[in-house]
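In: give me the fold of what follows.
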Amino acid sequence: MNQFATRMLAIGLAGCACAPALAAEDSPFSANVAVTSDYRFRGVSQSAKDPALQGGVDYAHPSGLYLGAWGSTIDFEGFDDDANLEVDLYGGYKWSGAGVDWDVGLLHYAYPGSDSDNDLPFTEIYFGGTYGPVFAKYYYTNDYTGPTDEAAYYLTAGANFELGGGYSLGISLGQSAGDGVDESFGDSYVDYKLGVSKEFAGFGFNLAYVDTDIDPEIEDDVFNSEGTVVLTVSKVF
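Out: Purely as a prediction, here's the structure:
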């Protein structure tokens, strides 16, 4: 994989770690803040292996409609020195049927101040469902991030299990593919994550191992894809 393909892979993986925060009781509004030791999205570092500050706001209507915004500090030094922030805007609809909690929506990834020649912003539609502890979600874009006009998709599935004592185990597996992905770096790729979560004193703690099958691995700090352990501390308001 050449250097351009490697960098485009990392950019293509850029996106939100957005699971909309749980709303406070009797309020359709919620907010969340977090600090993570390394902002990894779909396996690739967006913060050059450094800590990142993150946060978001959500509105959930009783009908199932929702809107939200989420942001994180990023570091693309050497590829786009002006890209220091990622802002994700999303909206959708949730409902239940046949024992499944369904979710469909639209997600836009923005990079305020980034070099327009890199064409980083892109938009995905998504559709997914959760059945008990198991979930699956499909994301699609008709114009993949970076200098390509081709389509791409991301398919992810996983499960969350209660371990007792307030601990929970989360596992997930994802694949990125499509002409946009192939054109940018030559092949599809897989990422996976295994993590344990627990709440202490009103804060959520998640310790996870994150890795990809990218070959060769990206060993530089910027867009690093080596397997690593990530600690995230979060708070929901």
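
In: from here on, contacts and neighbour counts on C-alpha atoms
Out: Will do.

In: could you look up the SS state of residue 233?
Out: strand (DSSP: H, G, I helix; E, B strand; the rest coil).

In: what sits against the residue lying closest to it once chain neighbours are set aside?
Out: Nearest residue to residue 233, sequence neighbours excluded (CA to CA, 6 or more residues apart in numbering): residue 205, at 4.7 Å. Residues near residue 205 by CA atoms under 8 Å, 6 or more residues apart in numbering: 197, 198, 199, 231, 232, 233, 234.

In: apply 10 Å and report the result again.
Out: 34, 36, 167, 196, 197, 198, 199, 231, 232, 233, 234, 235 (CA atoms under 10 Å, 6 or more residues apart in numbering).

In: alongside the first, I'd like the structure of this one:
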Amino acid sequence: MKTHNKLSLITALLGLSLASPVCLAEVSANIGVTSNYLWRGVTQSSDGPSISGGLDYSHESGFYAGTWVGSIDWGNGNGVETDWYAGYSGEAGDFGYDVGYIYYAYPEEEYDDSNFGELYFNGSFGDLGFGLAYTANSDADDDAPFGKGDMYYHVSYSFALPEDFSLGLTYGYYSFDIDEAVHGDKDYGHFQLDLSKGDFTFTLSKADEESGDDDTKFVVSWGTSF
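Out: Modelled structure (predicted):
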């Protein structure tokens, strides 16, 4: 489950610029591989490797749209996640913003009733990042996890280190709009540390036990761009 501003598992592979006196647009492709596909602190690949790739279109006005595909395994067989998204991003002084919609689709029969869509807002001020996502529609029941009404919040901070290394710290919190009498308390927080250099990222991740996946995760990811 990939969001537009969180591309820790993939980077651009191929870029193509289309220019005219009136507008400037760019189409790019991306591909990546990771030892464990994590989304909001929880594995999407049964703690195994995952490959991914996608296409993005961006316009100088700030509008963008794209799609992303990644291999998944929730313990019920190998599958594919396909994300479709569109939004608008820009800057106002030192403040950056990104608003849009993303739809998470799971075509395999084993993943029936898993599709859902989110409205999201992400902001940045210098090295500080923050955002939220709201589940606007879902194939799941409204009172079940990943049903309509769920909220996800996150805050992050990045540091530039010597020798072209960079360090990112993220804390996220998932709040589920569910019937706790039926499903129990599913709300959880998670912490993630990303150490990057060039095309490689080393990730340390830990989620609360309410996530159902609270083992400490050590992940290596690779991507390339040109």
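
In: need the longest strand for structure 2.
Out: When structure 2 is parsed with DSSP state E, its longest strand is strand 78-92.

In: what residues of that one count as buried?
Out: 79, 80, 81, 82, 83, 84, 85, 86, 87, 88, 89 (16 or more other CA atoms under 10 Å).

In: strands along structure 1, start to end?
Out: 29-36, 40-41, 44-45, 52-60, 65-73, 85-97, 100-110, 122-131, 134-141, 152-164, 167-177, 189-200, 203-212, 228-236.

In: mean deviation (superposed) between the second one and structure 2, please.
Out: Compared with structure 2 after the fit, strand 40-41 of structure 1 shows a mean deviation of 0.8 Å (mean CA distance after the TM-score superposition for structure 1).

In: pull the residues that contact that strand.
Out: Residues outside strand 40-41 of structure 1 that contact it (CA under 10 Å, 6+ apart): 10-18, 46-49, 52, 191, 210-211, 223-225, 228, 230.

In: are any of the residues you listed buried, and which?
Out: Buried by 16+ other CA under 10 Å: 10-16, 18, 46-49, 52, 191, 210-211, 223-225, 228, 230, out of these.

In: so of the contacts of strand 40-41 of structure 1, which ones are in helices?
Out: Secondary structure from DSSP state H places 10, 11, 12, 13 of the contacts of strand 40-41 of structure 1 in helices.

In: now render these as CSV, adding distance to residue 149 of structure 1.
Out: Listed next are these as CSV, based on distance: CA to CA, whole Å:
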residue, distance to residue 149 of structure 1
10, 17
11, 15
12, 13
13, 16
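
In: neighbours of the residue mapped onto residue 95 of structure 2 from structure 1, how many?
Out: Correspondence of residue 95 of structure 2 to structure 1, assessed by TM-score structural alignment: residue 100. For residue 100 of structure 1, the neighbour count with other CA atoms under 10 Å is 15.

In: show the end-to-end separation of stretch 10-23 of structure 1, please.
Out: For stretch 10-23 of structure 1, the first-to-last residue distance is 32 Å (CA to CA, to the nearest Å).

In: centre of the chain to it, how far?
Out: Between the centre of stretch 10-23 of structure 1 and the centre of its chain there are 3 Å (CA atoms, centre = their mean, to the nearest Å).

In: right, I'll leave it there.
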